[in-house]
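[1] can't give you the sequence, but here's the structure:
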């Protein structure tokens, strides 16, 4: 099957965007093996995620189906940086003339709009802190209760333990606050926890360092991918964790620094309120590939 694709990225978190109109002489018929091939940086094109979009007929306005496949070929619920790239793709290809566009993904409906020359804002789903929300098996773990929010101490290598804050942003995350993001111990723990069987559907891990009450530094490890240069839902999870633990201020812009720039996250702290994510989106190149079916 021959088709076109657009390579896009946000702060180094890179994607291949596919649209039904790109498929030459046929309809979309890709499986997990195809997605793994496309994401492979040596054998395929290379990407953290493959993003598929299709315009839906809906009386409420312009709504697009938005599907996300990780580099391991598995479909996942949500991707904040990908949503911004999808918005740019839609506008660049004149698929909508609306200022605000709705994307329907497995996590629910999210709204995306441009807020400046370079930044795009996504209204994400309502964050849900808690182990049950992400399928985190905490049996035998020491619980650290902070007001209405919970965190868990995970022992590692007998003499060490790390405190994990679980939160769903439509997909599963745990946030770990440390003083040194790049210590060998932290990196080794991250590799270990990503392979752990404690999470029923896998997990995304954010390693965070507090800079001020409105700014943090973050490393992120994504399920099915490994360490990536940025993650939009990860930035949201980190900010929500910091606000719940009163490390960060609510109802203000939180700067989330990653290796190639920053995102901005805001959340009121309300249990029914959405979290907002803002950041850039860039087109890298357009290509065409023919893969065997």
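    That came in fine, so what should we check first? Here the structure is a predicted model, which is why all the values come from computation and not from measurement.

[2] drop to CA atoms for contacts and neighbour counts, all remaining ones
    Noted.

[3] Using neighbour counts, pick out the buried residues of stretch 194-211.
    Across stretch 194-211, burial judged by 16 or more other C-alpha atoms under 10 Å covers 194, 199, 202, 203, 204, 205, 206, 207, 208, 209, 210.

[4] just how off-centre is that stretch within its chain?
    Centroid separation for stretch 194-211 versus its chain: 12 Å, with C-alpha atoms, centre = their mean, to the nearest Å.

[5] Equivalent analysis for stretch 45-55, please.
    Stretch 45-55 sits 13 Å away from the centroid of its parent chain (C-alpha atoms, centre = their mean).

[6] For that stretch, which outside residues touch it?
    With contact meaning C-alpha atoms under 8 Å, 6 or more residues apart in numbering, stretch 45-55 is reached by 13-20, 35, 37-41, 62-71, 82, 86, 225, 228.

[7] Tell me how many other residues surround residue 99.
    Counted with other C-alpha atoms under 10 Å, the neighbours of residue 99 add up to 11.

[8] ok, residue 233 - contacts?
    Residues counted as contacts of residue 233 (C-alpha under 8 Å, 6+ apart) are 78, 79, 80, 81, 169, 171.

[9] Highest neighbour count among those?
    residue 81 leads the contacts of residue 233 on contacts (other C-alpha under 10 Å) with 30 neighbours.

[10] Am I right that it is in a helix?
    Yes: counting by DSSP: H, G, I helix; E, B strand; the rest coil, one finds residue 81 located in a helix.

[11] And here is the other one:
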């Protein structure tokens, strides 16, 4: 039978999510699959396919056929996260996706069960994922479909690598539900992001992200857009931790329940706006749950490194007909 997924017939898949940012993961250890954008888009469609914010190919770096992946394999990243957006376009990196990817490697015995860290190849370089305990054990976490009773024990902490701020990019962001265009801060965290600060939670709730926000000027590679509200009353300034809420419209996807690289960008922007003495650790609440971000700025303050921590869940496994 000739179907849009005939080329994927017999392929084993997994459905997973990280703070409800959900993905279809395809097993392709030897690099035999060719994923066309239209096939990916159909597969990610919630009516015509399995449904997800993105599609991830699980492939050995050395067999992936992706430029630079051989070097990553030689540096210890046996597995490569070949990531596609919901619309079939390629993406450099996905913070929630790499946690789910690492979780899938463990669950399918592609890496040893006692692994303390996993090196994952991506188009944004090697990402080191550490298996940790949720640092929030003992505190009340936002209830979600994936964590109805509180925090999950197993978290994944990702060294997301370098970030930078471009204050010369003067971008105005217009979206339905917010009265006037707002200035956005350009933050690069492996993907391009534009972060917009709002004054209060009511504005964040009022933003209508069914259509993508309009950016002026439009960044050359497009941009994810994060709307954030900082929450000083919920911050633990004595403990060095800030708190914020975020919603996101992802490039090539639309609004999602969470975005890992976006949460990093949001925390970096919040620290930048609050000043150099503000917290370097941030709790970022998204519609799908909570993420934790750790920022290490360089001396100049406009670039540095960042870590992302959060849960990962696999909810289904099967084979494509």
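    Here it is on my side, so go on. Remember, it's a predicted structure, so these values are computed and weren't measured experimentally.

[12] hang on, the earlier thing: of all the buried residues of stretch 194-211 of structure 1, which comes closest to residue 287 of structure 1?
    residue 204 (29.8 Å; C-alpha to C-alpha).

[13] State the distance from the closest one to residue 57 of structure 1.
    From residue 204 of structure 1 across to residue 57 of structure 1, the span is 33 Å (C-alpha to C-alpha, to the nearest Å).

[14] swap in residue 228 of structure 1?
    34 Å.

[15] and the residue nearest to residue 215 of structure 2 when sequence neighbours are not counted, how many neighbours?
    Here the nearest residue to residue 215 of structure 2 in space, its sequence neighbours aside, is residue 173; by C-alpha to C-alpha, 6 or more residues apart in numbering that works out to 4.8 Å. Look at residue 173 of structure 2: counted by other C-alpha under 10 Å, it has 23 neighbours.

[16] now the buried residues of stretch 194-211 of structure 1 in TSV, with secondary structure?
    Below are the buried residues of stretch 194-211 of structure 1 laid out as TSV (three-state DSSP):
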residue	secondary structure
194	helix
199	strand
202	strand
203	coil
204	strand
205	strand
206	strand
207	strand
208	strand
209	strand
210	strand
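
[17] With neighbour numbers in mind, choose between residue 228 and residue 57 of structure 1.
    Between residue 228 of structure 1 and residue 57, residue 228 has the larger neighbour count (other C-alpha under 10 Å), namely 17 against 10.

[18] Now check structure 1 for the residue matching residue 163 of structure 2.
    Counting by TM-score structural alignment, residue 163 of structure 2 corresponds to residue 127 in structure 1.

[19] OK, contacts around that match?
    Neighbouring residues of residue 127 of structure 1 by C-alpha under 8 Å, 6+ apart: 167, 168, 169, 170, 237, 240, 271, 273, 274, 275.

[20] List buried members of those by neighbour count.
    In these, the ones that pass as buried (16+ other C-alpha under 10 Å) are 167, 168, 169, 170, 237, 240, 274, 275.

[21] Out of the contacts of residue 233 of structure 1, which comes closest to residue 287 of structure 1?
    For the contacts of residue 233 of structure 1, the nearest to residue 287 of structure 1 is residue 81 (20.9 Å; C-alpha to C-alpha).

[22] The equivalent of residue 13 of structure 2 over in structure 1: neighbouring residues, count only.
    Residue 13 of structure 2 maps onto residue 5 in structure 1 when the alignment is built from TM-score structural alignment. By other C-alpha under 10 Å, the residues close to residue 5 of structure 1 number 20.

[23] is it true that residue 5 of structure 1 lies in a strand?
    Yes: with three-state DSSP as the criterion, residue 5 of structure 1 is part of a strand.

[24] Looks like it contacts residue 17 (just checking).
    Yes: under the criterion of C-alpha atoms under 8 Å, residue 5 of structure 1 makes contact with residue 17 at 5.8 Å.
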